[in-house]
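**Q** model this:
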Amino acid sequence: MAKIRTGRVGEQIKKELSLLIQSEMKDPRIGFVTVTGVDVTNDLSQAEVYLSVMGDEEQKANSVKGIEKATGFLRSELGKRIRLRHTPELIFKIDESIAYGSRIEELLGEIKKDETNE
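**A** This next block holds a predicted model:
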């Protein structure tokens, strides 16, 4: 039963954070950021937010710094939008799975091109 609730809360946090980052954040350091997932602990005290950031390593670092700087704002806005007794503490992490997947796709494309040339 608790797993269902944490999953629903995680999905709601993901949806609201995506909207907040895209529309409410004014920090110029934040580039194109997508919230790819949210893992919430069973007691709803912490939420690990996975972010996918387009750009090079410097842009990723700057975007994460900007978002971490605005953690208080994001958490307070989440508290207003989602009715919970305690708003979870937000922990931001970079999600490398999209870049990893595109790299594999690129390698498979090269292999296919080499096979057609032979």
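
**Q** From here on, just use CA atoms for contacts and neighbour counts.
**A** OK.

**Q** Would you map the helices across this protein?
**A** 2-19, 57-69, 71-81, 97-117 (DSSP state H).

**Q** Let's see this one next, to set against the first:
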Amino acid sequence: MESTRQQKISRLLQKELADIFQKESRTLFMGKMVSVTIVRVTPDLALAKAYISIFPTEDRKEVLKQIRIANPKIRGLLGRRVGKQLRVIPELEFYIDDSLDYIDNIDRLLNQ
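**A** Presented below is the predicted three-dimensional model:
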């Protein structure tokens, strides 16, 4: 179970990462729409796992690869935004959130 501090930092990071992805999507991610679905922070606040959804879903592995390459730049932009609230900016790890694909698949199966 996450502490209140972890939850607050998770929400802050999610909001700021979403804003960064919105502004940088044209240059970094080949014009794909990237949204941050959830951010989980470890108890020591040293690592943040960000789950992202990519639309359109074609080439999402390539977009994830570009995001991981741009990780230092993204962390730097994040640090400038939340540097006053956090003493140490957590390391970022990005994962694809496929829950929307799963929901779509279940919906399609139920409507057959």
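
**Q** quick one, which of the helices of structure 1 is nearest to Ala47 of structure 1?
**A** helix 2-19 (7.6 Å; Cα to Cα).

**Q** returning to what we had before: redo the helices of structure 1 as TSV? Include mean neighbour count and distance to Thr41 of structure 1.
**A** As requested, these are exported to TSV (neighbours: other Cα atoms under 10 Å; distance: least, Cα to Cα, whole Å):
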stretch	mean neighbour count	distance to Thr41 of structure 1
helix 2-19	16	7
helix 57-69	16	20
helix 71-81	15	16
helix 97-117	11	22
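
**Q** now for those helices, which one comes closest to Leu90 of structure 1?
**A** Nearest of the helices of structure 1 (Cα to Cα): helix 71-81, 6.9 Å.

**Q** Mean per-residue distance, the closest one versus structure 2.
**A** Mean deviation of helix 71-81 of structure 1 relative to structure 2 after superposition (mean Cα distance after the TM-score superposition for structure 1): 1.0 Å.

**Q** sorry, back to before: let's have the helices of structure 1 in JSON lines, adding distance to Pro88 of structure 1.
**A** Below are the helices of structure 1 laid out as JSON lines (distance: least, Cα to Cα, whole Å):
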{"stretch": "helix 2-19", "distance to Pro88 of structure 1": "9"}
{"stretch": "helix 57-69", "distance to Pro88 of structure 1": "15"}
{"stretch": "helix 71-81", "distance to Pro88 of structure 1": "8"}
{"stretch": "helix 97-117", "distance to Pro88 of structure 1": "24"}
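
**Q** closest to Lys26 of structure 1 out of those?
**A** helix 57-69 (9.7 Å).

**Q** Also compute the angle for the closest one relative to helix 71-81, please.
**A** 60 degrees (axes from the mean of the first three to the mean of the last three Cα atoms, to 10 degrees).
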